[in-house]
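Q: here is a sequence together with a model predicted from it:
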Amino acid sequence: MHCQILILLFQVFKTTNCLVIPQITGELPNCYFDPIQLEIQSHCQLADPKFHEPGQVDLLIGADTFWDLLDNEKISLGSHKPILHNSRLGWFISGPLGISTPNHSFCHLSTLDVQKQLAKFWEIEELSCEPILSDEKFQAEGHFSDNFKRGSNGRFTVAIPLKKSSEVLGDSKLQATNQFLQLERKLSKNPKLKAMYTDFMTEYHDLGLMSIFSSSNFKPTYYSPHHGVLKEDSSTTKLRVVFNSSVPSSSGVSYNSIQMVEPVVQEDLVSIMLRFRQDQYIISADICKMYRQILVQEEFHPLQLILWRADPMYELQTFSLNTVTYGTASAPFLATRCLKQLAIEYESLNHHASRVISKDFYVDDLLSGADSFEEAVRLCQEVSSILKL
């Protein structure tokens, strides 16, 4: 009989989606009863002739399909008794039996461990947990605290956390020169790209982010090759110049390899997103060119050198990068740690805004919110005010 029903279903519905699970429910009906008491007419061929015997439910048909199986013909078996409905599969019987049966109940429950899920949720939401730092990461945190400074205009100046002396660096200028000449030939074939690249580097120099470097024979130096990353869909900077400080020098050591592996000082993205979903009014923003806002102490300038000229007719010049630079290993930590420091220093001035700066930034992107429109606007203004300091 089961096979016949499946064949008929296939004939009616050529394609259907089914979810295969170990069990739908317990046995139905929950006890045996005598169908003779229902006085079902003999000409009614039932879809399930053994409906009166407890058995497993093999197939649960959804309402979107079930009603297409029914015909208009139906027969009432009497007061407080079932009704017979004719269908493409035979007669269905449904309704009260009108006979005495043992009183059994079914309880349907989920096997999902809710306790563990709730515990995991609160672990994610726990705001007071501080990461356990390795020795190197602990040193990086201490190095920042001992060496950062703020100028009279409020701007941060930081030291690069080195785990090895820069004396281990070999020659890097020759390789940087060869790579720049390759870049120059590439740019010469694409005037539009060359113009964008030149504009980027010119702006970098005009803003004081890089300056001409006077070489010294008494200090180790490191030259970083650079290349452009083009993002046509960007609404701001179409071209970003990336500085590659991972290229090994002649000693096999690069600038990045002698820097400490820094700790992550911001909240994880899952925690930020969970809080973000709770607010009625939401705030999304980012800090414009965050790395450029942070100066590097002059003693580290010889380790942040690049080669550049706007045209092959000019002499190739050496420039030092004067700010935290995209492409150096310590840049993410130094930038986000400065952001964290702002939250620490202005916590007593504005606890709410400082907490947002400390907890709701993921690198340079802010995801936060408030319960009212007025509060959200005020929070935007307060966060911006602290960052401008």
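A: Arrived safely.

Q: rest of the way, CA atoms for contacts and neighbours
A: Will do.

Q: all helices in this structure, in order from the N-terminus.
A: Ranges of helices within the chain are 2-12, 63-69, 114-125, 135-147, 173-188, 191-206, 269-276, 331-345, 351-359, 373-388, based on DSSP state H.

Q: A further structure is provided below for comparison with the first:
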Amino acid sequence: MPSELLVGKEDHEILLATAVVDVLSENGYPVKARLILDNGSQCSFASEKFVRKLNNKTYDNQIQFSGIRCTPTVSNKMLNIVICSNIHENFRLKVSCAILPVITSKLPRIPLNKNRLNIPSEFRLADPKFHIPSDVDVLLGADAYYDILLPQIHRVGPKLPTLQLTRLGWIIGGQLPPQRVPKQGKVSLLCQNACESTDSLGEILSRFWEFEELPESKFLSADEELAEQIFIQTHVRLKDGTFQVDFPFNCPTEKIPLGDSFHIAERRFTNLEKRLQKNQELFSTYKNFIDEYVSLKHATYVPFNSTDKSAEIKYFLPHHCVIKESSETTKLRVVFDGSTKTSTGFSLNDLLHKGYQVQPELYDIFCRFHQHSYVLTCDIEKMYRQVKMNPSQRHLQNILWRNSPQEELKCIQLSTVTYGVTSSSFLATSVLKELASNCKGFPLAKKALLNRRTWTMCSMAQIPFPS
């Protein structure tokens, strides 16, 4: 580097934390990637160069974001990636990345002498070559940053970098010893949603009129199309008239990366049990809910031994109750948690396509309420639980229960679509749509269910009411 490009005095270089990981291609092959970890960013990003190297499918999704001074930038493409740690073999992290031409310049800006940092030799660094200027492939934002952190911190010394343990290895960042650095600006990667104040009056008015218009036909993303294809190919109607569906997995079913979920479910059930023991009325209501669930054959007791390592991997859904005193019907609702991470860092919800919203937007429904003199609303009782899950996948829907702390814990397997699982709304409403498609003897009901403009049961303008 020419000497005239160097500052005439020593300056402090600031080291930004990086990590080297494997990112899985769609064929399952690992591709090396260098991450920069930025908890000041509200989303994650991938560079176009890395996306071409990975060769995974992208999908259309426009995101507007900004950094310092709220200068807006737009990304029109997204990419879903699975990050694998080179340190913790079982750790995987699914991240959605907006795609940019370039994330930042090579980091660090100049080669560093890492021997001056006195890093303990036993520390396995997330980026062993952090001191050599290299390209950045992925920016891992706050949407995923905190999922990799571990509690251990090691400080090298005063005014020296700090090491933080993560599931990717030890990362290092902070102030470096004084040295001669290039005469150029510092790097800042703060990123957030674009500031509204930068929008012109014309843009604001444009959005206003777009809001006032009824929704247009919805175009599905690649993930949403996959969810729909899985539903079309796997759902069946059983002899009793009910529907059976499969989970819309976003990974091969034979490679589902779920680990132990029993122990966290056990811990959370124990906390719930303590709460129920202090309130016998609450316990009685909760028990009645569980008993009804089983009596309706929406769930069954199954044998389970938590020490049997040869048994099929089960996923346990922690559960708790929510009390709503204002409700005229169900004051207690039991909530299942499909987002609980297992020992591999994945939850059931992490492995599923969410699908899309089959029914119209709320604003669309609201507008239709103004079109007729009379409207009719109704509720489909236990709608999710009217749809059965494929028996081969029910081992991923288990809960723990017992009637008293003196009993052994029992395993209850949920047999139907379950609220708390990310794909449940899509599956249930898709079944409703499929049912309507086969509804030959009730044309008004069929029209109401299939026509996005008339999602209510029927048009009250067609039904004579007594004066």
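A: Arrived safely, thanks for sending. Here the structure is a predicted model, which is why all the values come from computation and not from measurement.

Q: re the thing from before, nearest to T221 of the first structure, out of the helices of the first structure?
A: T221 of the first structure sits nearest to helix 173-188 of all these, at 8.6 Å, using Cα to Cα.

Q: hmm, back to that, for the helices of the first structure, which one sits closest to N244 of the first structure?
A: Using Cα to Cα, the helices of the first structure put helix 173-188 closest to N244 of the first structure, at 9.9 Å.

Q: show me how far the closest one is from its chain's centre.
A: Relative to the mean C-alpha coordinate of its chain, helix 173-188 of the first structure is positioned 36 Å out (Cα atoms, centre = their mean, to the nearest Å).

Q: returning to what we had before: figure out which of the helices of the first structure is closest to E298 of the first structure.
A: helix 135-147 (12.7 Å).

Q: alignment lookup: K447 of the second structure to the first structure.
A: Using TM-score structural alignment, the equivalent of K447 of the second structure in the first structure is R355.

Q: touching, that match and A343? I think so.
A: Yes. Using Cα atoms under 8 Å, R355 of the first structure is in contact with A343, at 6.7 Å.

Q: the two: who's more crowded?
A: For R355 of the first structure versus A343, neighbours defined as other Cα atoms under 10 Å are more numerous around A343 (25 against 16).

Q: identify the residues contacting that one.
A: S354, R355, I357, S358 (Cα atoms under 8 Å, 6 or more residues apart in numbering).

Q: how far does stretch 291-307 of the first structure sit from the chain's center?
A: 31 Å.

Q: buried sites along that stretch?
A: 291-292, 294-297, 300-307 (16 or more other Cα atoms under 10 Å).

Q: just stretch 267-287 of the second structure next, same as before
A: Buried, per 16+ other Cα under 10 Å, within stretch 267-287 of the second structure: R268, F269, L272, E273, L276, L282, F283, Y286, K287.

Q: counterpart of the first one over in the first structure?
A: So that's R268 of the second structure. In the first structure, R268 of the second structure lands on Q179 (TM-score structural alignment).

Q: what do we get in the first structure for L282 of the second structure?
A: Per TM-score structural alignment, L282 of the second structure is aligned with L193.

Q: picking up where we left off before, and which of the contacts of A343 of the first structure is nearest to D311 of the first structure?
A: I357 (43.0 Å).

Q: pull the number of nearby residues for that closest one.
A: Neighbours of I357 of the first structure under the rule other Cα under 10 Å: 26.

Q: for V377 of the first structure, see how far away it is.
A: 15 Å (Cα to Cα, to the nearest Å).

Q: A140 of the first structure now?
A: 36 Å.

Q: now do L69 of the first structure
A: Per Cα to Cα, L69 of the first structure is found 57 Å from V377 of the first structure.

Q: who are the neighbours in contact with the match of L282 of the second structure?
A: L187.

Q: swap in L379 of the first structure?
A: Per Cα under 8 Å, 6+ apart, neighbours of L379 of the first structure: A353, A370.

Q: same check, this time on S96 of the second structure
A: S44, F45, M78, L79, N80, I81 are the contacts of S96 of the second structure under Cα under 8 Å, 6+ apart.

Q: which residue in the first structure aligns with T342 of the second structure?
A: Aligned partner of T342 of the second structure by TM-score structural alignment: S249.

Q: so what's that match closest to, chain neighbours aside?
A: Among residues not flanking S249 of the first structure along the chain, S172 sits closest, at 4.6 Å (Cα to Cα, 6 or more residues apart in numbering).

Q: give the contact list for the one you found.
A: S172 of the first structure makes contact with T221, Y222, Y223, S224, P248, S249, S250, according to Cα under 8 Å, 6+ apart.
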